[in-house]
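Asker: Model the structure of this input:
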Amino acid sequence: MSRPTRGRLARYGFAEGDGGVRAADLLGADGLGLWQADEQEPTDRSAADLLAALSRAADPDLALRQLHRMVETERRTADDATGSELLAALAADPGLRRRLVAVLGASAALGDHLVANPGQWTVLGTAPDGLAPTADGRLDLALAGRLTAATAPVAVLRQAYRLALLRIAAADLTGGRGLEQVMSALSALADATLAAAYEIAVGELPAGTPRPRLAVVAMGKCGGDELNYVSDVDVIFVAATDEDLPAATTVAARLIHVCGLVAWPVDAALRPEGNRGPLVRTLASHLAYYQRWARTWEFQALLKARPAAGDLALAREWIDALAPLVWRASERPEAVSDVRAMRRRIIDNIPPKELDREIKRGPGGLRDIEFAVQLLQLVHGRGDESLRVPGTVPALRALVTGGYVGRADGEALLRGYRFLRGVEHRLQLQALRRTHTVPTEPAALRWLAAALGYAAIPGRSAVESFRADWVAHATEVRRLHAKLLYRPLLESVARVPADGLRLTPEAARHRLEVLGFADPAGALRHLQALTGGVSRTAAIQRTLLPVLLSEFADAPEPDRGLLNYRQVSDKLGSTPWYLRLLRDSGPVARRLARVLSSSRYAADLLAREPEALRLLAEENELTPRPREVLCDGFAAAAARHADPVEATRAVRALRRRELVRIACADVLSRADGLAPRPERGAPAGPLADVTRVGTGLSYVTDATLSAALRAVRAAQPELPGLRFAVIGLGRLGGYESNYLSDADVLFVYDPPAGTAESAASAAAHAIAEELRRLLGAPAPDPALGVDADLRPEGRQGPL
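Answerer: As a prediction, the model looks like this:
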């Protein structure tokens, strides 16, 4: 074959070199008759359309080889070396052409199935009314019987399963179904297969054997309506009574065998005692086990339980009986740590060489999303029934709607989940083999990128684009997993009794009385003001308040704490960061509750500057600053303003923030033993030590006086060379200031040589008076009284 022919075919996506020669052979007159070698172009318009469809396949060469095999098989069967019903149908039906070629280029296994079963491609044809074939996971046993020579029930079921799978894959690959629809269809197909296998197994029972009441409960991905193409289907078998057990066990064992022959392994290892326990238990036996022996991960697994086949009413009865146990599981002291430990064990068991390629179990993989969502469900679902949904995507959406997960975080997790599941689907569809590992071979990576819809762009190959997206999604998923799964608020919420999470008026009033609020009615009014309505702010408050009420109750003035919290929330509730900070950022909510209910002074400071509560997010922010750092920072703030009034306002605002820092750290160190390591030059010793607090407050006063003095002197028409000092006395001088201390000082000046004493005294007096006025003037920030009464002769002496 000439080089130009190979080059022309390469533009359709067929391989160069030997692969290009092979493509030309398959397309030429001795093959499909779609390519004119002499003219170097398709034989006609329909051939051009088919070549264009092949070029869009994930692997054009694979699609062409499989199509050629199908046509050759058809011709042998029909004893016709030239005509082809398949090629004619592809020319006449664009929908069939698009669907069949997409399947042939993305799945070698489904292509092999179509080669081995001539005529089954017709299930992908467009209906006379112009509609695409259904892809909802329903089994059509009658159609399968017509399209296969097999007559045995299991063989017909296998063919029906493959036909349904073929339709789902075609819709998936051509955009006819989104990811969630594909997962739902695959789960529905699993249900239908389980139901058909159940009927086969029951039909094989010995004559005269009563039909047992046996429920097949879907678990795992199937239970969550998020099944992938190749996966074990997790189930639990439930019998109604002891009398049903013998026949029910026979049916369950046969069902497992039939499904293994038809589609996939059925895994019943999630049952009580795992593979060591009986395959089938009665409802009463299950209930006894879960009440006494079940571990946290077993309740976590029950989040996705769903009736699938058999006695559906019995399955629903089983789920309803266990539900109260599921929603109390997170109240166990070890529950949250159990879920976290389970996730770590999964990662530890991944072979090191596969760790970075695992899209399911590895860091930043699907398990990270699932574990974070399930833990949040277990903890918050006790009081919020909207979270009691089995699927990961619906549960994540419910968590976002309820305010338990931020909108941006929820969207990022949803994008990551869709991306990773999409990769998993394409990997498994290729050979219908269970895998979750991204390949390393260049050819396999190119195929995967093409199957996912990536194309080369200037400066970047399709594989590079895929890798960039993969790294970005995995990094974001890993970050959000750590943020959500290790959120400190979870342990606090888990410790609140379930009744305390439901803030109905009756439950709230009762809980307030139990917690020791002196005015439950007044406290209830605050709660209703904070949580009323259907806004997102109210939803997040309903999440936070059960935890905060417990913290308020442990403080000296619970009612005062709740009132202060309402005042801060009224000021900041509409800002986008406030409630997000309390919900997501470490121990901020708990610390805020302690501060607001333990210190009226600190609460008043926070009410004046609510944004200062950001300081509660990090322990290093709760460390008093060294004197030099304070002086430099205050001086820089003052230097940005030429007007001494504005400069002093900036200094007083910084002073207020430092007072908030010290007051909050003081309260928390006494309440929680918080004692962060002091910075170099900061007051040494435990913060709860009154000496350290006094020193820190004195440093703040020193920095305030120093910066304000510079601002005043810069604006005063004073004498050149006038030396002026402020000397600390009393508590300030001894580094023993308290929160409300005035600054006891002496003002000292030294006139420049040759200057009249009266002029120097007047200039110095003006500086001192202006300094006192500016620092003591009414303003939103706390005033600093500058007291010079300890000077010689007291108030009667010169200032």
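Asker: drop to CA atoms for contacts and neighbour counts, all remaining ones
Answerer: Noted.
Asker: From the contact counts, what lies against the host helix or strand of residue 72?
Answerer: Element membership of residue 72 [criterion: DSSP states H and E] is helix 60-78. With contacts defined as 3 or more Cα pairs under 8 Å, 6 or more residues apart in numbering; DSSP states H and E, helix 60-78 has these neighbours: helix 17-27, helix 45-55, helix 94-106, helix 108-116.
Asker: another one to check against the first:
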Amino acid sequence: MAAITSRTTSVPEATSRFLHELDELLGVPLATDSRFVDLLMATPDPHGAALGLLRVIEAAGEGSAALLDAVRTGSKSELAEDELNRPLLARLLAVVGTSEAMVDHLVRHPDSLPLLLVPDPFLLISTPAASAVSLRAEMLTVLGADPEDPAPRATVTGDDGVKALRRNYRDAVLRLVADDLSAESPDEIVDHVMAVLSDLAAAALDAALAIARAELDEAADIRLAVIALGKTGARELNYVSDVDVVFVLDSAESEEDRHLATDLAQRMRGILSDAGGEPALWEVDTALRPEGKAGALVRTLSEFEHYYADIAENWEFQALLKARPVAGDVAVGEAFSQSLLPLVWQAASRPGFIDGIRAMRRRVVDLIPAVEAPRQIKLGRGGLRDVEFSAQMLQLVHGRNDEDIRTSNTLVALGELGEHGYIGQQDASVFSAAYRFMRVVEHRVQIPRMMRNALIPDDEDKLRMLARSVFRSGSRTGDRLEEARRDYAKQVTRLHEQIFYRPILEAAVGIHGAVVDAQKRGSSLQAAADRLQAFGYVDPQGALSHIKALTTGMSRTAMVIKQVLPALLDWFSDGVEPDRALLAFRRLSESLSSSGWFLKMLRDSGLAAKSVAEVLSLSGYATELLLRQPAAVAWLDRYENLEARDLAILNAEVDGLLKRHGADAVTPIRETYSRELLRIALRDVLDVGDRAEIPSDLSDLMDLAVRGALQAVRTDLDGPETPDYEFGIIAMGRWGGREIGYFSDADAMFVYRPVSDNLDAEARGRLSKHVTKVALQLSSRLKASEGAQGVDLDADLRPEGKNGPLVRSFSSYQAYYAKWSQPWEAQALLRARPVAGDDELIADYLALIDPLRYPTEMPQKALTQVRTLKARMEDERLPRNADKRRHLKLGRGSLSDVEWTVQLLQLQHGHRLEGLRTTSTLPALEVAADDDLLPTEDAEQLAAAWQLATDVRSAVMLFRGRTAESLPADHTELEATARLLGYPAGAGHDLEDDYLRTTRHARSVMEHRFYDF
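Answerer: Here you go, the predicted model:
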């Protein structure tokens, strides 16, 4: 059989077979008419259109004559040029060529075919009320119910009623699909389409209730209202979507009333959602009711009032924004609206309201499978949800004081927000255009199978058909669709990031030099302050002053900052202390205002700008370091700049400083230390690399600084008259264990030894004073200054503590350890690690202390002393009123518990197990588990507690810039700590639970392995 060729179009052979079959069925040459073929080939899927039309005609049988009558104006069998009703034929072909689901409906119900052959009035209805009333009346009439009755009851019930309702609903959808697909500019009518779908759903709910009333006769007098939420409530429903509702009972005089109302609601749901001879319409979703699925299906109005007044969470008020009575008792529905909807506009003042809503939005985005994210129309970045979210947040913040913007519908809200100046009218237009386009695309994705879907197809053929259904003219390719979608998503993302703050800039500085009426400007400033406060700024007036200072004037700096500040303000509020972040940004910008590279980076590098915001809003410690070294902001343009620098390179840098500066090298060495400390802190805050490596990186950096500074001090102080001597610095405590945090002092001991054994007493005395001066000068010069961070050397762990000499000779250490050494000192020496000085002295010192810290046998007396000392320390050193569960160092299951358990094993077994001869806790734990000194599970629990306590100490230090003794109890500090440890926003209490659980397990292990084993 030859393929058909029209004047303009060639039909594939497979499609032409369907057309010839149409010829035979219809008995007229419609199928081979070039005008018909051109219309067919213009459909999104010509092959599917031909097959769909064939299926429908076959099912219609003799009823197909109506098709011919409709598409021709004369009575001749031949179709003359002026006798073909092209618009009507195009309407029919558009439906069968796009929606297999509608073809299935017509095959099941061929007598519905004439509905397609008459132009439908749905989209010509001008008012929402008219649409709702018309659809409800039609739906109830089909069921034999009186639309004028306040509580209509169906006369067609049971399976017949369910089938009649569902068919009538789909007949209406059929007419709507035809109107929609035939529209020249579908984006211009998409709001009407959504409204009709919403009103149709509302009519179906009321019709289902009419059937349920008739079937449950004893429930006929129950006054039950159905409140729609979500898209149905906002009159922006899709073709296929769950319909979110809650059920409100006027009152319950008895439990029987409540049971009857519940039965009524459940039957109504089943009529619409259960499987049956006619397919279900959609899921009636009641999960948004108070307490969700665990809550009662039906509640009285007073119960709703109590719940929203005392119990409801913040997100539930956002959901309530779209609430609308749609079915059931009108008076009860109106009472619900009057009582509860005003609460929506008070909700933004609730503590943490905006942060909680935003955190929920982030969680939704995070849950999108990575493979789907680029194709998501609804939930992805720049998608429908971002438009809706932007509009809702602005409404919730400003709707408290402005009733004109209180609307549930997104497009209406955008218009009002633009009209009243809460966003620019151009921005509102961009949002609206993007929303309309994406809704059309979403509808076109759903129409083919009438399935819930919001994904752009990844199949090339399906993408092409989707594009042809979206665009009626011009290029109708998948490339055009994807380009348009990407462009809208980009615009929405940009506006979504800026929209909350752009009006704030205008209010603060009077953009474009506009002369603003005093009263209007005051109102504008107050609206800006309200918005800042809603998004977490504690001092909105102070924030406005910073914004004004940053953006006033026509300088290049002010112009660039005007461009980037809206996004920065948003990112600051994503942190924990946006006020502090904004102030820090002002200080940073002022110090770099003359640096062109800084302005260019802010403008052009989204990564750098966002990273700056994250650092300033989460870490007071890193912020202060950054303000001391503002040029380091340049690192944030590429995360590779934050990677740990090779130690050999840093050592070479320090050697170069020593060669150039000699005795004066301590200051540039300290600046190098401060610079690299900032690099590590930035890496930590931004979660770049492995956080577990940071303690060793910090320790190596401290080693480097102390080693170089010692050489510089000795260059300065050692003179010709100074007797030759060897000098060594022994790191102790966490520094010795290469486990320091930002909070750590540098615990150290100093040792020296004359090169000559023949020094007289006077020379020995002079040398003793000299090395003490070296140690004091070293400590003094390494301390922090205004320009750079420093190292605090602490020698309190030396023999005899503060009462002993600051620097001891090697022979003095020999004598002391031989006569006076206590078990606790041997335990302290487990972390002794030489970090600077002369190699021979260091080797001899290690040979001296190794027998002490790794004894061949640990006497029972020494074991008892260690255990007794640990118990005393818990009782005496824990601060008064400190919570033993939360103290990070001395608390139950915290650092001390783990470290003392490990150190006891080292004292007992270090002599025979070389792997235990390490100054670091975690490697020693690993060896203990490998050699069966501890069960692996016990070792893992101890390691987890030690690591978490260490991380928490560092995170708190990063946030507030000072050391932490305990797991934070303050909500803000706990939240910041959690964020810095990689927890999502709002998960502070998750960190708290994790810490308490982890340390509880570790304490149990410690009590068994340290005290009882």
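Asker: Out of the helices and strands packed on helix 60-78 of the first structure, which is the most enclosed?
Answerer: A comparison of these by mean neighbour count, using mean count of other Cα atoms under 10 Å, puts helix 94-106 on top with a mean of 25.
Asker: now for it, which elements pack on it?
Answerer: helix 45-55, helix 60-78, helix 85-92, helix 108-116, helix 153-173, helix 407-431.
Asker: Read off where the fifth one ends up in the second structure.
Answerer: So that's helix 153-173 of the first structure. Mapping helix 153-173 of the first structure onto the second structure (TM-score structural alignment) gives residues 161-181.
Asker: buried ones in that stretch?
Answerer: 161-181 (16 or more other Cα atoms under 10 Å).
Asker: What lies in contact with it?
Answerer: With contact meaning Cα atoms under 8 Å, 6 or more residues apart in numbering, stretch 161-181 of the second structure is reached by 91-92, 94-95, 102, 105, 112, 115-116, 119-120, 122-123, 139, 142-143, 154, 186, 189-190, 193, 197, 200, 204, 207-208, 211, 271-272, 277-281, 447, 469.
Asker: Please name the nearest non-neighbouring residue to residue 256 of the first structure.
Answerer: residue 266 (5.5 Å; Cα to Cα, 6 or more residues apart in numbering).
Asker: Map the one you found onto the second structure.
Answerer: By TM-score structural alignment, residue 266 of the first structure lines up with residue 284.
Asker: With residue 301 of the first structure instead?
Answerer: By TM-score structural alignment, residue 301 of the first structure lines up with residue 319.
Asker: repeat for residue 372 of the first structure
Answerer: By TM-score structural alignment, residue 372 of the first structure lines up with residue 390.
Asker: What is the corresponding segment of the first structure for the host helix or strand of residue 650 of the second structure?
Answerer: Using DSSP H and E, residue 650 of the second structure sits within helix 647-661. Under TM-score structural alignment, helix 647-661 of the second structure corresponds to no residues of the first structure.
Asker: Just the angle for whichever helix or strand comes after that helix relative to helix 647-661, thanks.
Answerer: The helix or strand immediately downstream of helix 647-661 of the second structure is helix 666-685, counting by DSSP H and E. With axes from the mean of the first three to the mean of the last three Cα atoms, to 10 degrees applied, the angle from helix 666-685 of the second structure to helix 647-661 works out at 150 degrees.
Asker: Pretty sure residue 538 of the second structure sits in a helix.
Answerer: No. According to DSSP: H, G, I helix; E, B strand; the rest coil, the state of residue 538 of the second structure is coil, so it is not within a helix.
Asker: Quick check: the gap between it and residue 578 of the second structure.
Answerer: Applying Cα to Cα, to the nearest Å, the value for residue 538 of the second structure to residue 578 of the second structure is 8 Å.
Asker: Tell me which of the two has more neighbours.
Answerer: residue 578 (28 against 15; other Cα atoms under 10 Å).
Asker: if I pick the closest residue to that one other than its chain neighbours, what's in contact with it?
Answerer: Closest residue to residue 578 of the second structure apart from its sequence neighbours, by Cα to Cα, 6+ apart: residue 572 at 4.8 Å. Contacts of residue 572 of the second structure were listed using Cα under 8 Å, 6+ apart, and they are 578, 581-582, 613-614, 616-617.
Asker: quick one: which of those residues is nearest residue 267 of the second structure?
Answerer: Relative to residue 267 of the second structure, the closest of these is residue 578; by Cα to Cα it sits at 50.9 Å.
Asker: looking at it, the closest one is touching residue 617, isn't it?
Answerer: Yes. The pair residue 578 of the second structure and residue 617 passes the contact test of Cα atoms under 8 Å, sitting 5.7 Å apart.
Asker: Can you tell me how far the most centrally placed residue in the first structure is from residue 133 of the first structure?
Answerer: The C-alpha lying nearest the average C-alpha coordinate of the first structure belongs to residue 413 (Cα atoms, centre = their mean; 4.4 Å). The gap separating residue 413 of the first structure from residue 133 of the first structure is 32 Å, by Cα to Cα.
Asker: What is the longest helix of the first structure by residue count?
Answerer: Using DSSP state H, we find that the single longest helix of the first structure is helix 644-672.
Asker: moving C-terminal of that one, what's the next helix or strand?
Answerer: Next along the chain after helix 644-672 of the first structure, taking DSSP H and E as the criterion, comes helix 690-715.
Asker: Which part of the second structure matches that next one?
Answerer: Going by TM-score structural alignment, helix 690-715 of the first structure lines up with nothing in the second structure.
Asker: next one: that helix to chain centre, how far?
Answerer: Taking Cα atoms, centre = their mean, to the nearest Å, the mean C-alpha location of helix 690-715 of the first structure is offset from the chain mean by 46 Å.
Asker: Name the residues of the host helix or strand of the residue nearest to residue 578 of the second structure that are buried.
Answerer: Assigned by DSSP H and E, residue 572 of the second structure falls within helix 556-574. Going by neighbour count (16+ other Cα under 10 Å), the buried part of helix 556-574 of the second structure is 557-558, 560-562, 564-574.
Asker: rewinding a little: report whether the match of residue 301 of the first structure is found in a strand, as I expect.
Answerer: No. Residue 319 of the second structure: not assigned to a strand; according to three-state DSSP it is helix.
Asker: Fine, thanks again, bye for now.
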